[in-house]
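1. here is a sequence together with a model predicted from it:
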Amino acid sequence: MSTVEQAHTSELVSRDGTRVAVYRWDPVGVPHGVVQIAHGMGEHARRYAQTAAALNAAGFVVYANDHRGHGATAGDPSRFGAFGEDGWNRLVGDIGALVETVREAHPGLPVVLLGHSMGSLATQQYLLDHSGRVDAAVLSGSTALDQLAAAIDLDQPLELAGFNAAFEPARTESDWLSRDEAVVDAYVADPACGFGTDIPSSKLMFGSGTQLADPQRLAGIRSDLPLYVVAGDQDPINAGLALLNLLVERYRAAGLTEVTVATYEGGRHEILNETNRAEVVADLVAWLDRVLGAR
């Protein structure tokens, strides 16, 4: 993996005036594509610097933003996990606004939207109405949200430690993220990581699961959208791949013809931060080169 470069930082001002922190990592030489990353819950975009470095080495410019209630966009730790009024839909809107910013900054280059975990759920929602604005999409650590919601008490704040149950007795409450202890320890030590969402934000996010499962809404996604679904088979949010398989079945039933699934034995939730991450990213880059090279 190439040397990690310092990200260029900027801001995107949303329609409601929220100042969204944006990061950009540039490759050496002329890029042949752009990957925009939507990060997960209880973390921030700068955690993707290593993934960005690998994608830079493959010739991609990489963008990512800190979501509402996260990282520099939240600003103060007291606001971590709180999306604000209609915050989930506005979070999805921020992703769309960054897509448009990226397209304007890099005319002619293919744009790929890569969402991880919560970011993959936001990506699922974005694609319902805007699949024509991206050239490909990647869902990492994703799930069928409506089915996951059925197992969660939405009248309580969402605590991420609850996903660690399958790994108890565990070294930390975050062992569910990766088999790489250094990754887990860095996450635990990071004051901008490890939180869940408040009750209003959780209800908005999980409430979107109904439309994500609606065949009529899914039929609005363009059928030729290249979609890459990647996960570890030990990721607790996909229930032993059962919910991941359901998600894929729904896309295929909706008419998507270019759906590729990559699963990794023993992999946990953060497949891009797993012990075999070099293999995971190499497979992703090979897929990107294949589907974008044909466009």
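-> Done, it's in.

2. only C-alpha atoms from now on, for both contacts and neighbour counts.
-> OK.

3. in which helix or strand does residue 29 reside?
-> Here residue 29, judged by DSSP states H and E, is contained in no helix and no strand.

4. just the one 5 residues further on next, same as before
-> Taking DSSP H and E as the criterion, residue 34 maps to strand 33-38.

5. who touches that strand?
-> Contacts to strand 33-38, defined as Cα atoms under 8 Å, 6 or more residues apart in numbering, come from residues 45, 55, 59-65, 67, 95, 99, 102, 109-116, 119-120, 122-123.

6. do the same with stretch 21-29
-> For stretch 21-29, using Cα under 8 Å, 6+ apart, the contacting residues are 5-12, 45-46, 49, 52-53, 56-67, 72-73.

7. buried sites along it?
-> Of the residues in stretch 21-29, 21, 22, 23, 24, 25, 26, 27 count as buried by neighbour count, 16 or more other Cα atoms under 10 Å.

8. out of those residues, list just those in strands.
-> 21, 22, 23, 24, 25 (DSSP state E).

9. check the secondary structure at residue 228 for me.
-> The three-state assignment at residue 228 reads strand, by DSSP: H, G, I helix; E, B strand; the rest coil.

10. let me know the closest of the ones in strands among the buried residues of stretch 21-29 to residue 154.
-> residue 21 (28.3 Å; Cα to Cα).

11. ok, the closest one to residue 192 distance?
-> Separation of residue 21 from residue 192 (Cα to Cα, to the nearest Å): 14 Å.

12. just the contacts of strand 33-38: which are in strands?
-> The members of the contacts of strand 33-38 that map onto strands under DSSP E are 60, 61, 62, 63, 64, 65, 111, 112, 113, 114, 115, 116.

13. here's the one I want to compare it with:
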Amino acid sequence: MPRLLIVLAALALSACTPLLVQHPLSPPTAFSGPRLEDDAVVSFDGARLGLKHWDPVGEPWAVIVGVHGMNDYSNAFHLAAPWWASQGVATYAYDQRGFGRSPERGVWAGEGLMTEDLRTVTALVRRKFPHAIIAVAGESMGGAVAAVAFASDRPPAADRLILMSPAVWGWKEQPLPNKTLLWFAANFTAGKVYEPPRWLTSKIKPTDNREELIAMGRDPQMIWGARSDALYGLVSLMSDASDAVGRASVPTFYLHGAHDQIIPKAAAYRAAAHLKPADRSANYAKGYHLLMRDHEGPIVWADVLAFIRDPQGPLPSGAPAIPHSPAQGAEIARASGAL
């Protein structure tokens, strides 16, 4: 009987999705159009999204639109952005819906709203800096949102796409017990918040920067735990992102840390294997999931800057590329014990 229940649940996964809580759209009369403010972005529907920006002295030659990861917020860029500013590059990072200072905190917004927000923010940045190179840099979940948006028929108005440890651990790579439990939880306890057990969090290191982890733990804007329907939505987003990698029309840079304990190596390599021949990738031997916050983060910052300046130029780190063919990617993942 338990096996039968698992099989039935697996079949249900392919035919039914849970009813996710939807973010309400603001009334059309509630705002005068999308705009950038000092500490907020007014998006396409009037929603106010939290904003942090770091500007160089004088006009920037490039601007990075920063898209943070799950349960994080725009502060994810607080270490890299000041250095980029010292190099003449501005960073405009916003809090995605449901995170940080943005509306419906803790509630999953869905791909449609999240990608439309990215299009809106990028268009506003393009309007503000018409002569600058515009690059979208997404970390983890933010990388998934960016990958999906750039693969759509309405990609953001940017010149570069940077995927930092993108969340690409979709349904295909999820073990059957994960799929089954998540489906039941999302359907029957959609609003319940689940927090990872301490024994698990003590074993998983998102970064080797202990001081930064402590600061994140004390930051009231961070979210710890997630609703079951949000987790379901995240895995669905990761599935779409895995399929979307390599479909952007702009130069793409895929960054991966060899010590990433959040996104399994097999999933990361499978997605990276779909990059176009002209796209770039880097595999950092000492890197973890939060590459910008690692102790070797400055190496990553410099590589990102070099790619923005010249997508085909050398990377200061000299980090090796991830294989760009599915066969090579699977072979390396298998050799590393990831498959």
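-> Yep, it's here. Just so we're clear, the structure is a prediction, and the values are computed from it rather than from any experiment.

14. hmm, back to that, ok, of the contacts of stretch 21-29 of structure 1, which come out buried?
-> Applying 16+ other Cα under 10 Å to the contacts of stretch 21-29 of structure 1, the neighbour count classes 7, 11-12, 45-46, 49, 52-53, 56-67, 72-73 as buried.

15. need the counterpart of residue 31 of structure 1 in structure 2.
-> Structural alignment places residue 31 of structure 1 opposite residue 60 in structure 2 (criterion: TM-score structural alignment).

16. tell me the contacts of that match?
-> Residues in contact with residue 60 of structure 2, defined by Cα under 8 Å, 6+ apart, are 88, 89, 90, 129, 132.

17. residue 102 of structure 2 too?
-> 47, 48, 49, 50, 95, 96.

18. and if you look at residue 92 of structure 2?
-> By Cα under 8 Å, 6+ apart, the contact set of residue 92 of structure 2 is 51, 52, 53, 54, 63, 64, 65, 66, 125.

19. swap in residue 237 of structure 1?
-> 141, 142, 143, 148, 163, 243, 269 are the contacts of residue 237 of structure 1 under Cα under 8 Å, 6+ apart.

20. neighbours around residue 200 of structure 1, how many?
-> 19 (other Cα atoms under 10 Å).

21. counterpart of it over in structure 2?
-> Under the alignment (TM-score structural alignment), residue 200 of structure 1 pairs with residue 229 in structure 2.

22. and that match, which of the three is it?
-> Reduced to three states with three-state DSSP, the structure at residue 229 of structure 2 is helix.

23. let me see the ranges of the strands in structure 1.
-> Counting by DSSP E, the strands of structure 1 are 8-13, 19-25, 33-38, 60-65, 111-116, 136-140, 227-232, 259-264.

24. need the ones you listed in CSV with distance to residue 239 of structure 1, can you?
-> Putting the strands of structure 1 into CSV (distance: least, Cα to Cα, whole Å) gives the following:
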stretch, distance to residue 239 of structure 1
strand 8-13, 36
strand 19-25, 33
strand 33-38, 22
strand 60-65, 28
strand 111-116, 17
strand 136-140, 15
strand 227-232, 11
strand 259-264, 13
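
25. right, so of these, which gets closest to residue 176 of structure 1?
-> strand 227-232 (10.8 Å).

26. ok, average deviation of the closest one from structure 2?
-> Following superposition, strand 227-232 of structure 1 is found to deviate from structure 2 by 1.2 Å on average (mean Cα distance after the TM-score superposition for structure 1).

27. just the angle between that strand and strand 136-140, please?
-> Counting by axes from the mean of the first three to the mean of the last three Cα atoms, to 10 degrees, strand 227-232 of structure 1 lies at 20 degrees to strand 136-140.

28. for residue 274 of structure 2, see how far away the match of residue 31 of structure 1 is.
-> 32 Å.

29. same thing with residue 330 of structure 2?
-> Residue 330 of structure 2 sits at a distance of 12 Å from residue 274 of structure 2 (criterion: Cα to Cα).

30. what of residue 247 of structure 2?
-> Distance of residue 247 of structure 2 to residue 274 of structure 2, computed by Cα to Cα: 8 Å.

31. which of the two has more neighbours?
-> The neighbour comparison of residue 247 of structure 2 against residue 274 (other Cα under 10 Å) goes to residue 274, with 20 against 16.
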